[in-house]
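Asks: Mind looking at a prediction? Sequence and model below.
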Amino acid sequence: MSRLRSGINRVALLAVAAGLLVSGVVLASATGPVRERLPSHWPRLPADRTWLDGEALGRWREQGWWPPLVIAALCVGVLLFLCWGVAQLRAGRLRELPLGQPDVTLSGAALAAALAERAGAVDGVARAHVTLLGRPRRLRARITLVLAADSRPEAVLRDLAGQAVAEARAAVAPRALEADVRLTVQRHRTRRLR
């Protein structure tokens, strides 16, 4: 996930959470048990408050402008939510990659498997897993390497960039391919003595 999209998602979730928290606090301050425990200097809603009494509801019914405005605002909110959801679904794994001719495509899973095989062949790598993300014009490979205990990460990264990633970039050219590499070390199993 790109940093911009990740930041937008976090801001949207923070705004929704803040709105729900403020609404919950306002509604809870109108109940008796919560009102008694609040400090005296905090603002509170009166306990006998009605949100819409008959007189206020009648005044609102006389105004003809607000129902279309509320409905339009709700429709815009639903459309923005749907667009956000579609953008989240589209930015997942790469399914197939068009190769320039009308009916010729390369499977994203096949390219990821080939890249994982080449990455696993690098000296010092015990296991490799590759996931291709993004869109056909902007590819991103998430490479997870499990290193052998005696390997050097600098040498592994240098060999990975010079061999497997360079071959993958040549295969998808003229498209750009970004590579995110995550390294972990193979754990040793402790031997039990009897």
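Replies: Received, thanks.
Asks: Could you use CA atoms for every contact and neighbour count after this?
Replies: OK.
Asks: Would you state the strands of this structure in chain order?
Replies: 96-98, 105-107, 125-135, 138-147, 176-185 (DSSP state E).
Asks: mind checking which of these is nearest Val25?
Replies: strand 125-135 (40.5 Å; C-alpha to C-alpha).
Asks: Would you mind getting the angle between that closest one and strand 176-185?
Replies: Note on geometry: by axes from the mean of the first three to the mean of the last three C-alpha atoms, to 10 degrees, strand 125-135 and strand 176-185 are set 150 degrees apart in direction.
Asks: about what we covered before: relative to Ile71, which of the strands of the chain is closest?
Replies: strand 125-135 (35.2 Å).
Asks: what comes into contact with that closest one?
Replies: Outside strand 125-135, the residues that touch it by C-alpha atoms under 8 Å, 6 or more residues apart in numbering are 91-94, 108-109, 112-113, 115-117, 119-120, 139-148, 151, 156, 186.
Asks: Take this one as well and set it beside the first:
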Amino acid sequence: MLRGVNRVVLGLAGVVLVCVGGAVLAAGAGLSVPSWWPWDGRDDVLLSTADRERYRDESWWWPAVIGGLAIVVLLALWLLLAQFRRARLTEVLVDSGDGEGALVRGRALEGVLAGEAESLEGVDRARVTLRGRRAEPEVRIRLQLEPYASPAHTLSRLSDEALAHARDSAGLAVLPAEARLTASKHGARRVT
């Protein structure tokens, strides 16, 4: 949900900036703008001559302006590239023994890992996410444990069984994993 909100806010900010910039360009080109717009003619300027020349003679002014604009451009590019980054791994390269390899859908491997993790004693629910590169995947597992489950026992079985099976079946030398455990909520027992 947070990613959706992030994209909506970025989209709205982009639309506002494009509209304001377009209106400033329209006013500068002599096109018609609304009557409430502060700059309405070719001779109007965004910064007056006094504002533009106020710091011109200072030695720090131009490096500060160029540095600030460079930081803004780098942040904008970083945000743009971050929108295209995938949080999940879509496919995993499996060593098939013929030298070329085979591709397995990431969602399929996630589903198998989650199913095997949920079959462990004391696990109520499991969510699995694959990350990293397709030749070197990483696993992030969230386990919701039953109230009676032993976290140490569950982690050792997860490592020895579910993750070992996934690592062996994909032909990987290592399969790094991060597990986050939470306890499921339960009502208090009543004694009569």
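Replies: Thanks, I have the structure now. Everything numeric in this text was worked out from a predicted model, so none of it was measured.
Asks: how about the strands of structure 1 in CSV, adding mean neighbour count?
Replies: Below are the strands of structure 1 laid out as CSV (neighbours: other C-alpha atoms under 10 Å):
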stretch, mean neighbour count
strand 96-98, 16
strand 105-107, 13
strand 125-135, 20
strand 138-147, 19
strand 176-185, 15
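Asks: Out of the ones you listed, the one nearest Gly19 of structure 1 is which?
Replies: The nearest among the strands of structure 1, by C-alpha to C-alpha, is strand 125-135 at 31.8 Å.
Asks: Just the angle for the closest one relative to strand 138-147, thanks.
Replies: Going by the same axes, to 10 degrees, strand 125-135 of structure 1 makes 160 degrees with strand 138-147.
Asks: give me the stretch of structure 2 that strand 125-135 of structure 1 matches.
Replies: Aligning strand 125-135 of structure 1 against structure 2 (TM-score structural alignment) gives residues 123-133.
Asks: quick one: that stretch to chain centroid distance?
Replies: Between the centre of stretch 123-133 of structure 2 and the centre of its chain there are 16 Å (C-alpha atoms, centre = their mean, to the nearest Å).
Asks: re the thing from before, can you redo the strands of structure 1 as JSON lines with distance to Gly32 of structure 1?
Replies: As requested, these are exported to JSON lines (distance: least, C-alpha to C-alpha, whole Å):
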{"stretch": "strand 96-98", "distance to Gly32 of structure 1": "60"}
{"stretch": "strand 105-107", "distance to Gly32 of structure 1": "62"}
{"stretch": "strand 125-135", "distance to Gly32 of structure 1": "53"}
{"stretch": "strand 138-147", "distance to Gly32 of structure 1": "54"}
{"stretch": "strand 176-185", "distance to Gly32 of structure 1": "54"}
